[in-house]
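Asker: I'll drop the sequence and a predicted model, then ask my questions.
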Amino acid sequence: MRIISANLNGIRSAANKGFFDWLPQTGADVVCLQELKAQLPDMSEAMLAPAGYHGFFHPAEKKGYSGVGIYSRKQPDAVIEGLGIPDIDTEGRYLRADFGPLSVISLYLPSGSSGEERQTIKFAFLERFLPHMRQMLAEGREIVVCGDWNIAHQPIDLKNWKGNLKNSGFLPEERAWLTELLGLGWVDVWRTLYPEAPGYTWWSNRGQAYAKDVGWRIDYQITTPGLAQRALSASIYKEIKFSDHAPLIMDYTGEL
């Protein structure tokens, strides 16, 4: 079973850069998308339902902003849009698809990098999302939460960690929140598979960060313990640059 998480920084932009030519070659069973920056009427048929996939979306109400989606080869048993929290759901940040005993979630956690107001919104999201993650563990299902978490957890997860100790995405409070989340029993699969590999998935558009590999690992597949034990391997696709993020690809034993 192959699951991909990809922040597209605009689905139409990613399409122009070849994302939908690449998708059929991936062999993915499920693809979680973040930052659609489009509403359904803005999207072509190939974006709504690529060949061989069912498409599901939770766009933001604001045009050209946020939004998440899921492509799956198999029709889900159920799809849940949003968390049921209005101020979060208007921004299109959470989409869940259930397949038998497995749930796959596409998550786009807020960024606080634009200023104090958005950082406050990010902290408010974290505060309310932790109980939700705790509740999901209690469901007894296998779950994977894929997406752009906008937090680098440890110094290994970003190139210039000393210079970012006071910046959103590497603040002590954010990192402590992620530590608390993992302490509940959730598993950061990349870091479990590859304890010493940085695994950067995002690069700033400033100062040749991509060319110099001055990156951050902020895209994760975080899973229940049982699913983590089924993880075989993971990779970050960098041959074609679809956005400022690179797709995170993970293979698990078993079928969808």
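Answerer: The structure has been received and is ready for your questions.

Asker: CA only for contacts and neighbour counts going forward, please
Answerer: Fine.

Asker: Just the helices from the stretch 1-150 of the chain, written as ranges.
Answerer: All helices of the stretch 1-150 of the chain, identified by DSSP state H, counting those that start in this stretch, fall at 11-16, 19-22, 45-48, 86-89, 116-138.

Asker: want to throw those into JSON lines with distance to Asp219?
Answerer: Putting those into JSON lines (distance: least, C-alpha to C-alpha, whole Å) gives the following:
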{"stretch": "helix 11-16", "distance to Asp219": "17"}
{"stretch": "helix 19-22", "distance to Asp219": "18"}
{"stretch": "helix 45-48", "distance to Asp219": "22"}
{"stretch": "helix 86-89", "distance to Asp219": "19"}
{"stretch": "helix 116-138", "distance to Asp219": "16"}
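
Asker: dropping in the other structure now:
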Amino acid sequence: MSLRVATVNVNGVRAAYRKGMGGWLDARDIDILALQEVRASTEDLEELLGPEWNILHDAASAKGRAGVALASRNSAQIHRVSIGAEEFDTAGRWLEADYVVGDKTLTVVSCYVHSGEADTPKQVAKYEFLDAMTIRMREIAEHSEYALVTGDLNVGHRELDIKNWKGNVKHAGFLPRERAYFDRILGSKGEIVTGVDGTTGEGLGWVDVGRQVSGEVPGPYTWWSYRGQAFDNDAGWRIDYQLATPTLAATVSSYVVDRADSYDTRWSDHTPVVVDYDL
């Protein structure tokens, strides 16, 4: 059984639909859709996506900001908004759901990590979230053989993930301490991993599906600034991920970054990441 999962930061779902998101969704035959930066009400989502979608939505506590959602063709069996840290539970940044797919139960997360800002309280909040996220991902992997964390994780893990990485080593999104979280999340399970910042910790064994399929090549990028010629020059960042447990990652049959044909046909500054899993 093939299952198609897509994730995208829509940068405001109502604006995305005005710019053409609906046409993309109609053409892509998605089974589970993870959204970040929804910035709308549940009623807005239901009206835009239509009655054929079962929608779970964790709106941000601050109106008009953040917000994550999961939309599926079939109803989820269970859903959770808790990441385990109380201060994040209503921040519109973490939403889990369990779906029955054939004879398997698949856990899917839509996650929106803080953008951060170096040497400010915003960066402190980002590290706190990454701490909670790491703990929760360890718990999920212990209880679910088939699990997937998707979303705008706002960290370029490796130099291959940012076009102009040399100019960003002191900027949020590519700080060594941020990247070290991903070294541990993606490190071999149970082994001691030395992060790019020199810290050590236990590897969790998750798999970066994009890097698994694409190999050791730049990108493919998933976000481009609206400023200047970033999109036309493909000066992007790969910060939108599908991170899978090893058993689920072994079922991947296709990984596609749906980059728009041109700057003026974009409906978000991010692009969808679409993966097929043969379950």
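Answerer: Cool, the structure landed. As the structure is a prediction and not an experimental result, all values here were calculated from the model.

Asker: Superposed, what's their TM-score?
Answerer: The TM-score (TM-score structural alignment, normalised by the length of the first structure) is 0.94; 252 aligned residues with a C-alpha RMSD of 1.5 Å.

Asker: before we move on, the earlier item: could you dump the helices of the stretch 1-150 of the first structure to JSON lines with distance to Phe99 of the first structure and mean neighbour count?
Answerer: Formatted as JSON lines, the helices of the stretch 1-150 of the first structure follow (distance: least, C-alpha to C-alpha, whole Å; neighbours: other C-alpha atoms under 10 Å):
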{"stretch": "helix 11-16", "distance to Phe99 of the first structure": "25", "mean neighbour count": "17"}
{"stretch": "helix 19-22", "distance to Phe99 of the first structure": "24", "mean neighbour count": "15"}
{"stretch": "helix 45-48", "distance to Phe99 of the first structure": "20", "mean neighbour count": "15"}
{"stretch": "helix 86-89", "distance to Phe99 of the first structure": "23", "mean neighbour count": "14"}
{"stretch": "helix 116-138", "distance to Phe99 of the first structure": "15", "mean neighbour count": "14"}
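
Asker: Now which residue in the second structure aligns to Arg206 of the first structure?
Answerer: Superposed on the second structure with TM-score structural alignment, Arg206 of the first structure falls opposite Arg227.

Asker: Give me the neighbour count for its match.
Answerer: Residues near Arg227 of the second structure, counting by other C-alpha atoms under 10 Å, number 7.

Asker: hang on, the earlier thing: out of the helices of the stretch 1-150 of the first structure, which is closest to Arg73 of the first structure?
Answerer: Closest approach to Arg73 of the first structure among the helices of the stretch 1-150 of the first structure (C-alpha to C-alpha): helix 45-48, 13.2 Å.

Asker: helices and strands around that closest one, which ones?
Answerer: Applying 3 or more C-alpha pairs under 8 Å, 6 or more residues apart in numbering; DSSP states H and E, one finds that helix 45-48 of the first structure contacts strand 54-58.

Asker: So which elements touch the strand it packs on?
Answerer: Strand 54-58 of the first structure packs on helix 45-48, strand 68-72, strand 78-81, strand 94-99, going by 3+ C-alpha pairs under 8 Å, 6+ apart.

Asker: Go ahead and flag the most central residue of the second structure.
Answerer: Most central in the second structure under C-alpha atoms, centre = their mean is Gly151, positioned 1.2 Å from the mean C-alpha point.

Asker: So that one sits against Leu33, correct?
Answerer: No - look at Gly151 of the second structure against Leu33 with C-alpha atoms under 8 Å: they stay out of range, at 10.3 Å.

Asker: what do these two both touch?
Answerer: Listed as contacting both Gly151 of the second structure and Leu33 by C-alpha atoms under 8 Å, 6 or more residues apart in numbering are Thr7.

Asker: Could you list which residues are in contact with the aligned partner of Ala141 of the second structure in the first structure?
Answerer: In the first structure, the residue equivalent to Ala141 of the second structure is Leu137, according to TM-score structural alignment. Counting by C-alpha under 8 Å, 6+ apart, Leu137 of the first structure makes contact with 185-186, 224.

Asker: Just give me the match in the second structure for Glu127 of the first structure.
Answerer: In the second structure, the residue paired with Glu127 of the first structure is Asp131, using TM-score structural alignment.

Asker: how near is its match to Tyr277 of the second structure?
Answerer: Distance, Asp131 of the second structure to Tyr277 of the second structure, by C-alpha to C-alpha, to the nearest Å: 28 Å.

Asker: so how far is stretch 177-188 of the first structure from its chain's centroid?
Answerer: Here the centre of stretch 177-188 of the first structure is set off from its chain's centre by 16 Å, with C-alpha atoms, centre = their mean, to the nearest Å.

Asker: Not counting its neighbours along the chain, what's nearest the residue nearest to the centre of the second structure?
Answerer: Spatially, and ignoring its direct neighbours in sequence, Gly151 of the second structure is nearest to Cys111 (4.9 Å; C-alpha to C-alpha, 6 or more residues apart in numbering).

Asker: what's the spacing between the one you found and Asn9 of the second structure?
Answerer: The spacing between Cys111 of the second structure and Asn9 of the second structure, counted by C-alpha to C-alpha, is 10 Å.

Asker: repeat for Gly84 of the second structure
Answerer: Distance from Gly84 of the second structure to Asn9 of the second structure, by C-alpha to C-alpha: 23 Å.

Asker: Please identify which of the two sits among more neighbours.
Answerer: A side-by-side neighbour count of Gly84 of the second structure and Asn9, using other C-alpha under 10 Å, places Asn9 first with 30 against 12.

Asker: Assess the claim that the more buried one and Arg39 are in contact.
Answerer: No - judged on C-alpha under 8 Å, Asn9 of the second structure makes no contact with Arg39 at a distance of 10.5 Å.

Asker: Neighbours of the closest residue to Arg134 of the first structure other than its chain neighbours, how many?
Answerer: Counting by C-alpha to C-alpha, 6+ apart, Leu184 is the residue found nearest to Arg134 of the first structure once chain neighbours are left out, at 7.0 Å. For Leu184 of the first structure, the count of nearby residues is 13 (other C-alpha under 10 Å).

Asker: Surely Leu184 of the first structure and Gln135 touch.
Answerer: No - in terms of C-alpha under 8 Å, Leu184 of the first structure does not count as a neighbour of Gln135; the distance is 10.5 Å.

Asker: Return the distance of the alignment partner in the first structure of Gly23 of the second structure relative to Lys63 of the first structure.
Answerer: Using TM-score structural alignment as the criterion, Gly23 of the second structure maps onto Asp21 of the first structure. Per C-alpha to C-alpha, Asp21 of the first structure is found 26 Å from Lys63 of the first structure.

Asker: Please consider this matter closed, and thank you.
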